[in-house]
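>>> A structural model of the following input is requested.
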Amino acid sequence: MTRAIRIVSLVLVLLLGGVWATAWFGRAPGESVADAFLRRIAALTGAEMPAPSAGGVQLAQGVMLGGPFTLVDHTGRTVTERDFAGRPLLVYFGFTYCPDVCPTELGTIAAALDAMGPAGERVTPVFISIDPERDTPEAMADYVSRFHPRMIGLTGSAEQVAAAARAYRVYYAKVRPRDSTDYLMDHSSFIYFVGPDGRVRSLFRPETTPEAIAAAVSAQLRAL
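Coordinates of the predicted model:
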């Protein structure tokens, strides 16, 4: 029995190693080895898995991000996911006191929309605060206006923000730097492309170029 288990384990290791090697040498331009590996596994099992977009992270089969939320926009109006139904979105979670990453990624979103030309007008940029204690609607209105004229800022109560973050699996936590009386927010930093159905179609790692995001989103829009 033990010998049979060892043989089966060896076969599985060799099989997975072969699939990984095939993924390494046969991945598409802009596709990571991990994404190519998952696509090969999906093909072997007969599952459907769309090819990853250039510059984006392909969600694993069965993983769903996005969903219902209730928040307050930068004009003070309560909104839900239904207010964005039928509209593709580029979504980023951050906070207005962010010293570097947030303004960089929001600038990337704005540049990507500009690079898309007329197609970019179909996509609504959305900035969701993970610091509702300081990010009032007024603060959000001033902040988003610095990046793009169509960018929408969303905040809300601590409970509302937490629920939205859970739907997108966003990590965030308050941290207080040493020798400081103020705090910062540690948080994950992905840009999410959300389809008209409110579900995340792809996400982009920090420092993905505007050109890569524009190319990936444009391809997704053509497929809608």
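>>> from here on, just use CA atoms for contacts and neighbour counts.
Fine.
>>> residues touching residue 109, list them.
Under the criterion of CA atoms under 8 Å, 6 or more residues apart in numbering, the contact list for residue 109 reads 90, 125, 210.
>>> check contacts around the residue nearest to residue 87 when sequence neighbours are not counted.
Leaving aside its sequence neighbours, residue 87 sits nearest to residue 196 (CA to CA, 6 or more residues apart in numbering; 4.7 Å). For residue 196, the set of contacting residues under the criterion of CA under 8 Å, 6+ apart consists of 84-89.
>>> how close does residue 177 sit to residue 186?
Summarising the geometry, the distance separating residue 177 from residue 186, computed by CA to CA, to the nearest Å, is 11 Å.
>>> if you count surrounding residues, which of the two has more?
Relative neighbour count places residue 186 above the other of residue 177 and residue 186, with 16 against 10, counting by other CA atoms under 10 Å.
>>> wait, a strand at the more buried one?
Yes. Inclusion of residue 186 in a strand is indicated when DSSP: H, G, I helix; E, B strand; the rest coil is applied.
>>> could you measure from it over to residue 219?
Between residue 186 and residue 219 the computed distance is 32 Å (CA to CA).
>>> so which bits of the strand or helix carrying residue 154 are buried?
In the assignment (DSSP states H and E), residue 154 maps to strand 152-155. Across strand 152-155, burial judged by 16 or more other CA atoms under 10 Å covers 152-155.
>>> one more, for comparison:
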Amino acid sequence: MNKRNALKKIVAYVILTGATGLFVACSPNAPKFTAIDITGADYAKDFALTDHNGQQRTLKDFQGKIVMMFFGYTQCPDVCPTSMAEMTEIKKLLGQDGDRLQALFVSVDPERDKPEMLKAYMENFDPSFLALYTTPEKTAALAKDYKVYYKKVDGPTPTSYTIDHTAGSYVYDTTGKLRLFTRYGTKPELTVADIKQLLPSP
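Next up, the predicted model:
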């Protein structure tokens, strides 16, 4: 009889705690993002890349900041400059919290995107933004880990190719955890609202 009562209590506890989890998930206080919420995703956890100043970088270097990470290339005619300009606007709209945002541009074209070119490209948008690169082989491995698509499209000459690639940015919170994927073309104001929900109070 005691065993039966004990079992009933255990089952009741499991049901209660499970229900509590559901209530928390459905709570009106839970974050509601415009971007795709990928909290807990088992990929894109870290990277080891070189920035345009020649410094080795990992996510740990940006602890305490929101990180927005975009994959592109400097000779991209439209999506890349538009996305970086939107990041510039996002930083501006964050006001005093703008310094708590780190924008990262990861090159999918390391054969043409040399450090000096990447640095000049970042300076067109914001001097605090960093461009990152690695070898072609490691770029492919990184893209696979980040579930990023890219493929060369031949041009009229061997060096005038373009690259089709994933458009959108990963967002990490201030502890370095992957939280969001922002779609290309999302209004900066909406991304700012998402970011503010990830920023801990000063």
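>>> centroid residue for structure 2?
In structure 2, the C-alpha closest to the average C-alpha coordinate belongs to residue 170, at a distance of 1.7 Å (CA atoms, centre = their mean).
>>> how about that residue, what does it touch?
If a contact means CA under 8 Å, 6+ apart, then residue 170 of structure 2 has 67-70, 178-182 as its contacts.
>>> could you say which helix or strand holds it?
When secondary structure is defined using DSSP H and E, the element that contains residue 170 of structure 2 is strand 168-172.
>>> that strand vs structure 1, average offset?
Superposing on structure 1 and averaging over aligned pairs (mean CA distance after the TM-score superposition for structure 1), strand 168-172 of structure 2 comes out at 1.2 Å.
>>> that strand aligns to what range in structure 1?
Counterpart in structure 1 of strand 168-172 of structure 2, with TM-score structural alignment as the criterion, is residues 190-194.
>>> buried stuff in the matching stretch?
190-194.
>>> can you check stretch 20-36 of structure 2 too?
Applying a neighbour-count criterion of 16+ other CA under 10 Å, one finds 34-35 buried in stretch 20-36 of structure 2.
>>> and what of stretch 208-221 of structure 1?
Taking 16+ other CA under 10 Å as the basis for neighbour counts, the residues of stretch 208-221 of structure 1 that come out buried are 208-218, 220.
>>> contacts for that stretch next, please.
Taking CA under 8 Å, 6+ apart as the criterion, the residues outside stretch 208-221 of structure 1 that touch it are 53-56, 108-109, 111-113, 115-116, 119, 193, 204.
>>> ok, so of these, who is nearest residue 74 of structure 1?
Set against residue 74 of structure 1, the nearest of the contacts of stretch 208-221 of structure 1 by CA to CA is residue 109 (18.2 Å).
>>> any idea what that closest one aligns with in structure 2?
Following TM-score structural alignment, the counterpart assigned to residue 109 of structure 1 within structure 2 is residue 87.
>>> which one's the longest helix in structure 1?
With DSSP state H applied, the helix covering the greatest number of residues in structure 1 is identified as helix 2-26.
>>> and the angle from the helix or strand that that one is followed by to helix 2-26?
Beyond helix 2-26 of structure 1 on the C-terminal side, the first helix or strand identified by DSSP H and E is helix 33-45. For helix 33-45 of structure 1 against helix 2-26, the angle by axes from the mean of the first three to the mean of the last three CA atoms, to 10 degrees is 120 degrees.
>>> in helix 33-45 of structure 1, what's buried?
Neighbour-count burial for helix 33-45 of structure 1, with 16+ other CA under 10 Å as criterion, is recorded at 33, 35-42.
>>> with distance to residue 16 of structure 1 added, can I get those in JSON lines?
Supplementary listing: the buried residues of helix 33-45 of structure 1 in JSON lines, determined by distance: CA to CA, whole Å:
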{"residue": "33", "distance to residue 16 of structure 1": "13"}
{"residue": "35", "distance to residue 16 of structure 1": "14"}
{"residue": "36", "distance to residue 16 of structure 1": "13"}
{"residue": "37", "distance to residue 16 of structure 1": "9"}
{"residue": "38", "distance to residue 16 of structure 1": "11"}
{"residue": "39", "distance to residue 16 of structure 1": "13"}
{"residue": "40", "distance to residue 16 of structure 1": "10"}
{"residue": "41", "distance to residue 16 of structure 1": "9"}
{"residue": "42", "distance to residue 16 of structure 1": "13"}
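>>> done for today, thanks.
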